[in-house]
Structures are given as C-alpha cells and as structure tokens.
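Novice: Output the structure for:
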Amino acid sequence: MTTKRTVFFISDGTGITAESLGHSLLSQFEGVEWIKQRIPFINTREKALEAIQRIEAVAERDGCCPIVFTTLVDEEISTLLEEAPALCLNFFKTFVAPIEAEINIKSNHTVGRTHGRTDSSDYKNRIEAINYTLAHDDGITDRDLSQADVILVGVSRCGKTPTSLYLAMQYGVKAANFPLIPEDFDRGMLPGTLKEHKAKLFGLTIQPERLAQIREERRPNSKYASLANCRAEVSDAEKMMRREGIHWLDSSTKSIEEISTTVLQEIRLDSKASF
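Specialist: Below is the predicted model of the structure:
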C-alpha cells in the first residue's frame, strides 16, 4: 500500500530553494505519496504563527506529524516554527553553521537573499537570455545567432523548447533551437544558417514510439504523428547529426534538468552559466 504523508516547504522567500532541496531528498523514498504544500514569504512572527496553525491542522487530520523543510534565516521565526507538531528540517541551520566554523566568518543571515538579487548582473543576464530564447524558438528567426551560447537541433517535439527555456531561466544561457525537417534530410545537409555556427550545435533525439505519442496529442491520426514517419525522421536526424559531428543525446527518459546539465558540459558553458 502507498503511504500518504504531508510535507511543507516554508521559506522567508519564494520557497523554491526549500522545495528543490526537499524534492531531492523525498525522491529517495519509494512507496510514499507526498502531499506537498508550499508556504512562502514567512518573514514575520504573525505569518509564522499562521503557518503553525496550518501544520497543526494537517497533523490532526492525518494523525501523524507532517515533514517541514525550511530555509528560514531569522532565528526567532525558525525557532518558533520548530514548536509545531512536525519534523522540521532547516537547511540553513544544517549547512550554514558548519561553513561558518570552517571559514571563521559569520553569515549575514539576510532574509530572501537567494532570490532577492533583482539588481544583480546575474538576474539581468537571465532576463536577457529568456528574451533571446523566446525570440529564437523553433527556428523563428536566424538573426543574431552569433549571440547564442548554444543552438539545439532535432526533430519536432523532441524537447528542444522546454530545454532551451530551462537553460535560459536557470542559468542565463542564450539558447536558440531549430527543428530538423524532412526538407533538410532530402538535401542531406543542415540548414544553411546553422553551418557557420556548427560549434554551438547540440542535438536532441527521442525514441520514435515516445515521439509518436507526443505528436498524436497535438495532431491525432496524422502522418506527422504516425509511428512510421516518426521512425523515419528520427533515423534521418541521427544520421545527419553523426555525419556532421554534432554531439547529441536521447531525451526520451531524461528530465529537463539532466538534459540541460549535459548540454552545459558538452558545450562547455559551466563557467558561463549564472547559478
């Protein structure tokens, strides 16, 4: 039987960090259905008390203690939350104290610092990257490709767009993407506009069966979505990428995070990425 447990992600900011780290830990436990609740912007005593009330209500409803992941910086608020009937795991308390001891420097305990750097160059880089990526999605334009950090290529619906946007949003990478289409395969060569930027190309492929399922949702009962057509396109695209010496990977069973990490490593963008 599947066990159901409630988990809270509580932060003085957006809660994204707590949720990301919490998900990584929870993924190690099979057979558990996690009922997730995010409570962001807990930066006052009053808000902390409201969060505690929610936790108490869930504990009473479920008959067991919820699990609470927090990135609360304010010591008073964090201590108050620990009085709730829950297993409270504060990432900052776990990791900041040992770092302070090692480098002999006290942290500034600034609330919301992780996601509050709206005037930083990293933030501006990400906004520019997102705008660039949206403008260069699916081969909309070949203008300013010289500004691209990476250009993803592959057949339609193999995961180019979500990967491009993730790279831009998370790492500030300007990612263009171009579909490889039957006309390219008939010519036996890459689109002309991509040749001079070959060093920036990275390919995505996908299992034909998975591609057919995805395309069927978009265009049911079409040649575009047929398994035979998908097999032909995938085969032709992989042959072209091999011939052109383009690094590529199969996106069928990989998450966007895994694909993006591989792209960063292969195109050697790790040092450029804005973490």
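Novice: okay, CA-based contacts and neighbour counts for the rest of this
Specialist: Noted.
Novice: and the residue nearest to residue 149 when sequence neighbours are not counted, how far is that from residue 145?
Specialist: The spatial neighbour of residue 149 that comes closest, neighbours along the chain excluded (Cα to Cα, 6 or more residues apart in numbering), is residue 174 at 5.2 Å. Remark: distance between residue 174 and residue 145 (Cα to Cα, to the nearest Å) = 10 Å.
Novice: These two - which one has more neighbours?
Specialist: Taking other Cα atoms under 10 Å, residue 174 and residue 145 do not tie; residue 174 has more neighbours (28 against 20).
Novice: wait, the residue nearest to residue 149 sits on residue 147?
Specialist: Yes - Residue 174 is in contact with residue 147 according to Cα atoms under 8 Å; the separation is 7.5 Å.
Novice: my read: residue 211 touches residue 230, true?
Specialist: Yes - if you go by Cα under 8 Å, residue 211 and residue 230 touch, sitting 6.5 Å apart.
Novice: Spell out the residue ranges of the helices in the stretch 1-150 of the chain.
Specialist: With helices called from DSSP state H, counting those that start in this stretch, the stretch 1-150 of the chain shows them at 16-26, 45-62, 75-81, 91-103, 121-135.
Novice: Mind checking those for the one nearest to residue 247?
Specialist: Across those, residue 247 has its closest neighbour in helix 121-135 (20.5 Å, Cα to Cα).
Novice: So what's the residue count around residue 211?
Specialist: Residue 211 has 23 neighbouring residues, counting by other Cα under 10 Å.
Novice: Which residues are in contact with it?
Specialist: 157-158, 225, 230 (Cα atoms under 8 Å, 6 or more residues apart in numbering).
Novice: you'd agree it is in a helix?
Specialist: Yes - Residue 211: assigned to a helix according to DSSP: H, G, I helix; E, B strand; the rest coil.
Novice: just to revisit the earlier point, tell me how far the residue nearest to residue 149 lies from residue 163.
Specialist: In terms of Cα to Cα, residue 174 sits 11 Å off from residue 163.
Novice: do the same with residue 193
Specialist: 21 Å.
Novice: which of the two has more neighbours?
Specialist: Neighbour tally, residue 193 and residue 163, criterion other Cα under 10 Å: the higher count belongs to residue 163, 23 against 12.
Novice: this one as well, want them side by side:
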Amino acid sequence: MPVYFLSDSTGITVETMGSALLSQFHGIRFERHMMPFLRTAEDARAARDRLDAAMNTPVTPIVFLTVVDPTVREILLGTRAPVIDFVGSHMAQIERQLGISGDHAPRRMHSVRDQNRYNRRMAAVEFAIEHDDGQSIRALERADVIIVAPSRCGKTPTSMYLALLHGVFVANYPLVDEDFDAAMLPMSIRHLADRCFGLLTSPQRLADVREERRPRSRYASLDQTRWELSRARRLYDTHSIPFVDSSTKSVEEMSTLILQAMKISPTTA
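Specialist: The predicted structure follows:
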C-alpha cells in the first residue's frame, strides 16, 4: 500500500508520527514516499498533482501531513487522496484553548529548541557511524550503550535511531564464531559488559536476511543461524546482558526497551 509523508521541513516528524500509526497494522507492506520541504504554493500544487495521480492506481494511498503554512496546507488538502493532517485540527484546538493564534511559521515545529541538545544528537550520530559494526574502539568508553549481536540482527538501524532521535552515544559490535566458541565478549569490550545490550532474532528470519546478502552460503544457512543465536543467548546469560528479540519488535520499540533497561535518559530536541 502506498504511503506519502508530506512536510514543510525534513519529514522526520511526519514520518515518525505516521509510522507510529502504521506499526499497529501487521502483515501489510507499506510503500513509503517522502515529500519534504513543501514550502511554496508551487511545491504544494506539484505534490497535489502527484497525489491525485496516485488515486488513479488500484490502491488508494495513505497521506500523512505536517505543514503549518495555511496556504500551502489548503492546497495540499485539495487532493482527492485521503489526508491525515497532524497540524490543522490540533492547531485550531490549541489556539481555542490558549485564546491566542499560533505563528503558523514553516519549520517552527521542526526547529531546534535547544542548541546543546541538538549538538549532542549530531555528535551521537558521528559516534554511531564511527563505531558501527566494530569498526573502531577509539573512545569506546564514551558509549552509553554497546549493542552486541550476530551479524544482520539489526544493530546498525537501532544504533542510528537511538543516536539521531535520542542523542544516545551507541557503539555496536558483531559477535563472531570465536566469541561463540569461548562464550565470552570480545576482549575490546569485555571491560564494558555493564553497558552491553544484546539482540536476537529468529533463525529463519536471520537466514532469510543473510540469504539476500550471500546466497547459498554457510553464513546464510539455517544450521548456522540456529547455532549463532543459541550461542549468543548463552553469552548474554553468562555476562548478565539484557537482550531483546528483534524479530518481534520495531526499531522504535527496541530503542525504548534499551533506554529503559540501561536506565538512559534520552535527549529530545
């Protein structure tokens, strides 16, 4: 099913809010289309034409909208497609309650409210990139959490989500055969076991994901994924590392569980 996210800024806000609603509907494959920076009447008319064209396809699209400029929003709401407007009705309700009018300024709802928090989030993203998949152990002590798991269990997207949305300094480290044989954490992170959090998944799902990367390989075999996941679970138990099954949770859910388990206060901006 096609889903369109319309925004007058980067689109992060509307995608986050829309995805929270879509996550309630399991078994449906959503085809996502981002349409950010809709700030002029010309932009809005082009977007409206695209949505109207989508209405001529067999499947009616879902449209999520966070645009605060009344003129631009009115044009977009003129589409034949059904629109879920996160700003319009809510803004009017708040204005009535407060007794004053909002600025209706584009980008205001997406703006940086606290420069220090914003800077921390950007630093967290840089840290996550540098420490992705065990690429670096430099300044690893700065990590708020170290995600450990067998290859392709979802370490990278979870790390980036925590960094970008919550300003958490995250490193992630792949577990390999040598770690499983010894049932021990890699030497470079062993002294930071209290900051580690593990991911698991189902053997079949892991095999399917790996098959796309290395078809018909031992790495992607069901026997290998069963062995790695069982050994990973034993390693987590040995070191008292909390963990979550990524096959049953979204990135948002896993991130929340990690924050709670590690007692980390997220940064929001």
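Novice: Next, the TM-score between them, please.
Specialist: Taking TM-score structural alignment, normalised by the length of the second structure as the basis, the two superposed chains have a TM-score of 0.82; 269 aligned residues with a Cα RMSD of 3.2 Å.
Novice: Including distance to residue 200 of the first structure, could the helices of the stretch 1-150 of the first structure go into a markdown table?
Specialist: Below are the helices of the stretch 1-150 of the first structure laid out as a markdown table (distance: least, Cα to Cα, whole Å):
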| stretch | distance to residue 200 of the first structure |
| --- | --- |
| helix 16-26 | 30 |
| helix 45-62 | 48 |
| helix 75-81 | 46 |
| helix 91-103 | 37 |
| helix 121-135 | 14 |
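Novice: I'd like to know which of these is closest to residue 198 of the first structure.
Specialist: Closest to residue 198 of the first structure of those, according to Cα to Cα: helix 121-135, at 17.9 Å.
Novice: and for that closest one, what span of the second structure is it aligned with?
Specialist: Helix 121-135 of the first structure corresponds to residues 116-130 in the second structure, going by TM-score structural alignment.
Novice: Following superposition onto the first structure, what is the mean distance for that stretch?
Specialist: Following superposition, stretch 116-130 of the second structure is found to deviate from the first structure by 1.8 Å on average (mean Cα distance after the TM-score superposition for the first structure).
Novice: Would you mark the buried spots in that stretch?
Specialist: Within stretch 116-130 of the second structure, the residues that count as buried by 16 or more other Cα atoms under 10 Å are 117-118, 120-130.
Novice: ok, the nearest residue to residue 61 of the second structure once chain neighbours are set aside - contacts?
Specialist: Excluding its sequence neighbours, the residue lying closest to residue 61 of the second structure (Cα to Cα, 6+ apart) is residue 2, at 4.9 Å. Residues in contact with residue 2 of the second structure, defined by Cα under 8 Å, 6+ apart, are 30-33, 59-62.
Novice: rerun at 6 Å
Specialist: 30-31, 61 (Cα atoms under 6 Å, 6 or more residues apart in numbering).
Novice: now do residue 34 of the second structure
Specialist: So residue 34 of the second structure contacts residue 5 (Cα under 6 Å, 6+ apart).
Novice: repeat for residue 112 of the second structure
Specialist: Applying Cα under 6 Å, 6+ apart, the residues near residue 112 of the second structure are residue 269.
Novice: how near is it to residue 122 of the second structure?
Specialist: 12 Å.
Novice: Same question for residue 240 of the second structure.
Specialist: Residue 240 of the second structure is 31 Å from residue 122 of the second structure, by Cα to Cα.
Novice: Could you do residue 98 of the second structure as well?
Specialist: 34 Å.
Novice: Find the nearest non-adjacent residue to the equivalent of residue 201 of the first structure over in the second structure, please.
Specialist: Matched by TM-score structural alignment, residue 201 of the first structure corresponds to residue 196 in the second structure. Excluding its sequence neighbours, the residue lying closest to residue 196 of the second structure (Cα to Cα, 6+ apart) is residue 146, at 4.6 Å.
Novice: and the one you found, that one's in a helix?
Specialist: No - counting by three-state DSSP, one finds residue 146 of the second structure to be strand, located in no helix.
Novice: I'd like to know how many residues surround the residue in the first structure that it lines up against.
Specialist: Under the alignment (TM-score structural alignment), residue 146 of the second structure maps onto residue 151 of the first structure. Neighbour count of residue 151 of the first structure, defined by other Cα under 10 Å: 26.
Novice: ditto for residue 22 of the second structure
Specialist: When counting by other Cα under 10 Å, one arrives at 13 neighbours for residue 22 of the second structure.
Novice: Can you tell me how far it is from residue 14 of the second structure?
Specialist: Distance from residue 22 of the second structure to residue 14 of the second structure, by Cα to Cα: 12 Å.
Novice: And residue 155 of the second structure, by the same measure?
Specialist: 24 Å.
Novice: Kindly report the same for residue 20 of the second structure.
Specialist: Going from residue 20 of the second structure to residue 14 of the second structure by Cα to Cα gives 10 Å.
Novice: who's more crowded, those two?
Specialist: A count of neighbours by other Cα under 10 Å puts residue 14 above the other of residue 20 of the second structure and residue 14, at 24 against 13.
Novice: So what does that one match up with in the first structure?
Specialist: So residue 14 of the second structure corresponds to residue 18, using TM-score structural alignment.
Novice: Over to residue 64 of the second structure?
Specialist: Using TM-score structural alignment, residue 64 of the second structure sits opposite residue 69 in the first structure.
Novice: what number of residues lie near its match?
Specialist: Neighbour count for residue 69 of the first structure, taken as other Cα under 10 Å: 24.
Novice: again, but for residue 106 of the first structure
Specialist: Neighbour tally, residue 106 of the first structure, other Cα under 10 Å: 11.
Novice: now it: how far from residue 28 of the first structure?
Specialist: 33 Å.
Novice: go on, residue 55 of the first structure?
Specialist: As judged by Cα to Cα, residue 55 of the first structure and residue 28 of the first structure stand 23 Å apart.
Novice: more neighbours, those two?
Specialist: residue 55 (24 against 8).
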